[in-house]
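Colleague: The following block contains a protein sequence and its predicted model.
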Amino acid sequence: MSFKDEKLSGDVECKKFRKYLDDEAMVVSSPAVAEDKAQGNSSFEEFLSLAGNNGRWHFGFILLLYIGGMPSAFLVMSYQFLGATPDYWCHVQELHDANWTTQQIIDFAIPRKVDGKLEGCLHRDYNYSLAASLGYEAAKENLDLITNVVNGTVSCPKRDFNHTEYKSTLVTDFDLVCERRVLYSTTSSVTQIGMFFASLIVGYVTDLFGKRRIILISYMSLILSGVLQTMSPNVEMYLLFKFIESVFRMLSAITEHTLVMELCSNAQRAYISSFGGIPWSIGCMLIPAIAYSIREWQYLQLIFVAPFLYTISFYWLLPESPRWLILKERYVEAVKILKTIAYWNKHTLPCDEKLLEVVKSIDIKEKETECDEGEGYGKSLVRRCLGQLQELFQSRVKTMRALVLFFCWFTTAFVYYGISLISTNIGSNKYWYMFFGGLVEIPSSILLWPLIHFVGRKLSMIGSFVLCAASILGSLGVGESSVWKTILSLSGKFAISASFCLVYLVAAEINTTKSRTLAVGISSAVARFGSISSPYVNDILGDTNPLAPALMFGVLSCISAILSISLPETRKAILPESRFEIENIGSSVKRNSCKSPKETKSHSSVNK
């Protein structure tokens, strides 16, 4: 499917113009009535319906963008396979030089823990030069001659690894154990740090450069940095390239999401937010299968990056956001995209002159509705960024909603990644746990669509947090049964996966075009604090008190459910374009200017 067709160069004759009045495609037979109706559209979203909302173009556009969720899961959720940790023990150079076998070195030099496992960071305090000269059997018989300190052990600067299961991993190549173990944890946290940084800047860069350009640059940079990771000479270079990869992956993800939200109808946004997570879930299910087959981390990393090569086609297929073009007064380009959409959806539009007139009137109207919203922050980048950030907190209503969403985002990321990384704590096989963790997300996505379509966003979000809390807190009462802990943990992931879809949807639907990408970006940045901290809660706090992580996950989910009650229902609302419309989402007040309903009059001749 091509989104730019040469046949669209000619103007559509006005006398052949047909228009669909709403999402059900009711046809207006009279061209004159159709033009009047086009002039009467009061928002871009309503005007977009002229080009059709449920045709072939939208199907191809949504599929093109959301299929990228599958390889995105590869990059975010695979660190425990790229950095798998096999058995390890101290490297004793003198004994290696003397051609002792691995088993001889382990038996002679490596102590064992109480549970019988090797003490990988220590070796016995022997004179290994003398032991090597004596030989294995003689050294065993004359321990008193080679012992420096009786029952003494010392740390070692280098380790040997058991390569039976894995030929190479990040851990084996960069020695990420013992005193360097913190660097292994950093290979995971640097992904979230990169996503945090991207979330902070995405609103600004897309406003400056447009969504299409940011998506194209992001994917090309992602592919390059992903390949360079396999060539890293040390772990520091790997972390740098991993950070860059994460920044650009998150830039593309948030920008794609807001672009889809802007070009789709309210009904489409419901099922997109539900089913859009399925490619990610499939990606999570494929990770263990791929990792089980490929046991060298460099090849595994290349396999994970390779699917992103399909994004090269975006250069020809991906359109710019018409909303952004209109805000930048690039009307001709916006009209061209609308004509492309109409062509593939088999809808007929008015002639170019009429389209330009209507598009400009929409732009004028939207600028007028911003009369009290602080337009003109200045031309400097810093003032522009501060001005956009201020838009999220312009009133008490917007501030309260933003803070509630921030908390819900934090909880969702904290619990989602906490549950995803808890397999070791509950004694589950990491391959099967990752597979079933992805599997439960698919029915979560499928069941979410009828819920948010018929029940609404608000009640669905409350219900998902309540179910998550009940499942996780219920796991505290099953004793030491790893089976029931696994079942209840996966039930919690089933619920929190739905919450992830919902927080994205609600954040996009309660903000204006100018602040929509910024709002999703800042919300996602707040969520990164949750995803960064969840591994430490599992590993550090979990070692102190095994019940503490689950208790934290459950309590935060309960609090989020209560706070979600204050959010508006956006099920039947169109995307707002002004502060007045944001504050009245879910009410019976219709779209108008910045003035109060009693003072509002038509802002242009196209309003009826």
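Modeller: That came through, no problem.
Colleague: C-alpha only now, for contacts and for neighbours.
Modeller: Fine.
Colleague: Whatever helix or strand residue 262 lives in: how far from the chain's middle?
Modeller: Assigned by DSSP states H and E, residue 262 belongs to helix 235-263. Put simply, helix 235-263 sits 9 Å off its chain's centre (Cα atoms, centre = their mean, to the nearest Å).
Colleague: Show me which residues of it are buried.
Modeller: Under the neighbour-count criterion of 16 or more other Cα atoms under 10 Å, helix 235-263 has 235, 238-263 buried.
Colleague: got it, and stretch 473-485?
Modeller: Of the residues in stretch 473-485, 473, 474, 475, 476, 482, 484, 485 count as buried by neighbour count, 16+ other Cα under 10 Å.
Colleague: Likewise for stretch 432-441?
Modeller: Within stretch 432-441, the residues that count as buried by 16+ other Cα under 10 Å are 433, 434, 435, 436, 437, 438, 439, 440, 441.
Colleague: OK, contacts around the closest residue to the fourth one other than its chain neighbours?
Modeller: I take that to be residue 436. Spatial nearest neighbour of residue 436, excluding adjacent residues (Cα to Cα, 6 or more residues apart in numbering): residue 285 at 7.1 Å. Residues in contact with residue 285 (Cα atoms under 8 Å, 6 or more residues apart in numbering) are 434, 435, 436, 437, 438, 439.
Colleague: Next one for the comparison:
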Amino acid sequence: MKESKFDDLLTTLGTGKWNWLYFLTSSYWCLMIPPQFLSGVYLAPAVNHTCHIPQNLSQDVVSSDFCSYTILTSEGEEEEKPCTELDFDTSVFSTTLTSEFSLVCSRDYLRATYQGIFMLGTFLSPLLAGYLADRFGRYIVILVTQIVMSITSFAIAFLTNFTAILIVRFIAGSVNLLTMFILGLEVCEPKHRGTVGILTGLPWAIGTMLWGGAAYFIRDWRYLQISVSIPTLFIFPPLYFMDESPRWLIVQGHHEKALKVLQKAARWNKTTLPSVAELRALMHDIQKEFVEYKINTCGSVSVGQKRESGGVDYGCGLTRAIALITAIVCLDYFAVSLVFDGLNMSGDSYSSDPFLYLVLSGLVEVPGYSLTAPLIDRCGRKVPTAVCYLLCGVVIFMLGFIPSDISWLVFTLALVGKFAISGSYQMLYVYSSELFPTEVRLQGIGISSVCAQLASTIVPYITTVVGKLVYWLPSVIFGVVSIIAGVATMILRETKGVPLPDTIADLMPPHKDQRYPQVSVDVQCSPSTDQVDAEAVGETSDLFPDREGVHANGDADLTHIS
């Protein structure tokens, strides 16, 4: 596989203070996500309550439950009345959204809505992230979204209307973009991308543990929300010293700006760059390389069209091949998000201590993430991914039938399931990026990501609404879905040591002269001023997935971001 000229330039820059600034900032960004993503676990939990019966009616009450009471009328008939006042248990939480806005009884579904509406906002994230980052640049998108995230995070703590809180939560989910992570990888030296891809994911696990610890010490929901909002301000000082992605600047034709960024990086890293004239020529070549790649990629024949190469008519075989990959990968993404998020939100079901549960749940993610790299390098992608799905599915399915009074076993199996699904999550990013051909990789991963966001949106209703009606059903749903995903994954091909497919035709058995010739384009522009149409080059985080994520032998690093 041909090396990218920009990757060669990053190798010349090496790794130093400049790269560390981006890596640490993107890691800190990832650290702040769990308190927002898992906000409902502690801000809108299930809270025990009793019905507060009006004093003037207490003598006439025949019976009562948590949400209503029955009185005997003057005519001697029984009449059921809903509870208008509730007494909430404050032994675990002093105040919550649940108690302040009475999110119980007929309003119980609003607890799930508080969590689910954030996930609904993330439906927009992939669309916004790709378009805005390609159109306006990575840095400005990061800056604006971080400002919005800080404002919305603080605003929730001061709002007194629940509808307004839901609107702000939706906005917060909509700006939860991966642009910061993309920028961190774009300035990373190629040989370190695998390590960076793994290490940048670990702050999520640490953030999950810190969220559980913060909630343990701060039991008032407003003060808790403020406490996790303050750290969002600390990302702005390092952002002040950061620059736009030099890769994006070069592609867009801003060569003089890119030159200044590269010279700054060389000073910080104490390395020597080629001469200015050589850099300008190199940037021209890089821009040309990107345009040629995009034309060769976007000019491919679309899925479902009849393609003939070397006298071989693939026809429906191609359609079936890519459709099978897409269907199974979509199922895998749906399953991994459903189960992963479901386990995060099930602390009150699998443990009597929701704080300890989330802390240990985050802790088991650490080996789940860090052990995947050596595992898939040794054993391939398909089998380890499928085994993790199956292991998680079996243990979580068992939880539906184990008596809750055997608390130690329930707690242990829940953590085993979380460990296994964390491994699946990390491996799936690598595996799915290698399964899709280059010409449809962005579309394939995009569709799969939508399925993942769909699962994240419905999972609060499974844990909150369905679990309240049938306590064992969420475990069975999570277990069955994970098992189905594991079995389906075994149908896919192994990708370890196999070159990434460039076109859909590459999914079929090789035939002589089946490859189309590549298009060459001469980019005529001034390296310093001319612009390249953003739609023509349309760079995204996956523009060079076959170069950024794959070694010479075809093995991928853990750097793919959906």
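Modeller: Alright, I've got the coordinates. What you are looking at is a predicted structure, and each value in this text was computed from that prediction instead of being measured.
Colleague: thinking again about what came up before, tell me which two in the contacts of residue 285 of structure 1 are the farthest apart.
Modeller: Largest separation among those by Cα to Cα: 434 and 439, giving 8.6 Å.
Colleague: how near is the aligned partner of residue 185 of structure 2 in structure 1 to residue 240 of structure 1?
Modeller: The alignment partner of residue 185 of structure 2 in structure 1, by TM-score structural alignment, is residue 261. Taking Cα to Cα, to the nearest Å as the measure, residue 261 of structure 1 falls 32 Å from residue 240 of structure 1.
Colleague: can you pull out the strands in structure 2?
Modeller: In structure 2, the segments counted as strands under DSSP state E are 49-51, 61-64, 68-72, 78-82, 86-88, 308-309, 312-313.
Colleague: of these, which approaches residue 503 of structure 2 most closely?
Modeller: Taking Cα to Cα, strand 308-309 is the member of the strands of structure 2 nearest to residue 503 of structure 2, at 12.1 Å.
Colleague: so that closest one matches what in structure 1?
Modeller: Using TM-score structural alignment, none of the residues of structure 1 align to strand 308-309 of structure 2.
Colleague: now swap in stretch 274-282 of structure 2 and tell me
Modeller: Using TM-score structural alignment, stretch 274-282 of structure 2 lines up with residues 350-358 of structure 1.
Colleague: Can you give me the buried ones in that stretch?
Modeller: Residues of stretch 350-358 of structure 1 classed as buried by neighbour count (16+ other Cα under 10 Å): 350, 351, 352, 355, 356, 358.
Colleague: how near is the aligned partner of residue 459 of structure 2 in structure 1 to residue 232 of structure 1?
Modeller: Under the alignment (TM-score structural alignment), residue 459 of structure 2 pairs with residue 534 in structure 1. Going from residue 534 of structure 1 to residue 232 of structure 1 by Cα to Cα gives 27 Å.
Colleague: try residue 330 of structure 1
Modeller: With the distance defined as Cα to Cα, residue 330 of structure 1 ends up 44 Å from residue 232 of structure 1.
Colleague: what's the answer for residue 127 of structure 1, then?
Modeller: With distances taken as Cα to Cα, residue 127 of structure 1 is found 36 Å from residue 232 of structure 1.
Colleague: can you check residue 332 of structure 1 too?
Modeller: Using Cα to Cα, residue 332 of structure 1 is found at 46 Å from residue 232 of structure 1.
Colleague: Specify the residue positioned farthest from the middle of structure 2.
Modeller: Relative to the centre of structure 2, the most outlying C-alpha is that of residue 75, 60.6 Å out, by Cα atoms, centre = their mean.
Colleague: Please report how far that residue lies from residue 68 of structure 2.
Modeller: Distance of residue 75 of structure 2 to residue 68 of structure 2, computed by Cα to Cα: 20 Å.
Colleague: Next: residue 262 of structure 2.
Modeller: 68 Å.
Colleague: Looking at the two, which has the bigger crowd around it?
Modeller: Neighbours per residue, other Cα atoms under 10 Å: of residue 262 of structure 2 and residue 68, the larger number sits with residue 262, 21 against 18.
Colleague: Provide a list of residues in contact with that one.
Modeller: Going by Cα under 8 Å, 6+ apart, residue 262 of structure 2 touches residue 246.
Colleague: Alignment lookup: it to structure 1.
Modeller: Alignment note (TM-score structural alignment): residue 262 of structure 2 maps to residue 338 of structure 1.
Colleague: what about the counterpart of residue 170 of structure 1 in structure 2, neighbour count?
Modeller: Residue 170 of structure 1 maps onto residue 97 in structure 2, with residues paired by TM-score structural alignment. Neighbour count of residue 97 of structure 2, defined by other Cα under 10 Å: 22.
Colleague: Name the nearest residue to residue 97 of structure 2, ignoring sequence neighbours.
Modeller: Of all residues not flanking residue 97 of structure 2 in the chain, residue 44 sits nearest, at 5.1 Å (Cα to Cα, 6+ apart).
Colleague: Let me see the contact set for the alignment partner in structure 1 of the one you found.
Modeller: Here residue 44 of structure 2 is matched to residue 83 in structure 1, going by TM-score structural alignment. Residues near residue 83 of structure 1 by Cα under 8 Å, 6+ apart: 169, 170, 171, 184, 297.
Colleague: isn't residue 38 of structure 1 right up against residue 47?
Modeller: Yes: with contacts counted by Cα atoms under 8 Å, residue 38 of structure 1 reaches residue 47, the gap being 6.9 Å.
Colleague: neighbour count winner among those two?
Modeller: Neighbours per residue (other Cα under 10 Å) separate residue 38 of structure 1 from residue 47, with residue 38 holding more: 25 against 21.
Colleague: Contact partners for the more buried one?
Modeller: Residues near residue 38 of structure 1 by Cα under 8 Å, 6+ apart: 47, 50, 358.
Colleague: Using TSV, lay out these together with distance to residue 503 of structure 1.
Modeller: Converted to TSV, those look like this (distance: Cα to Cα, whole Å):
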residue	distance to residue 503 of structure 1
47	27
50	29
358	33
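Colleague: closest to residue 516 of structure 1 among these?
Modeller: Distance to residue 516 of structure 1, by Cα to Cα, is smallest for residue 47 among the contacts of residue 38 of structure 1, at 19.1 Å.
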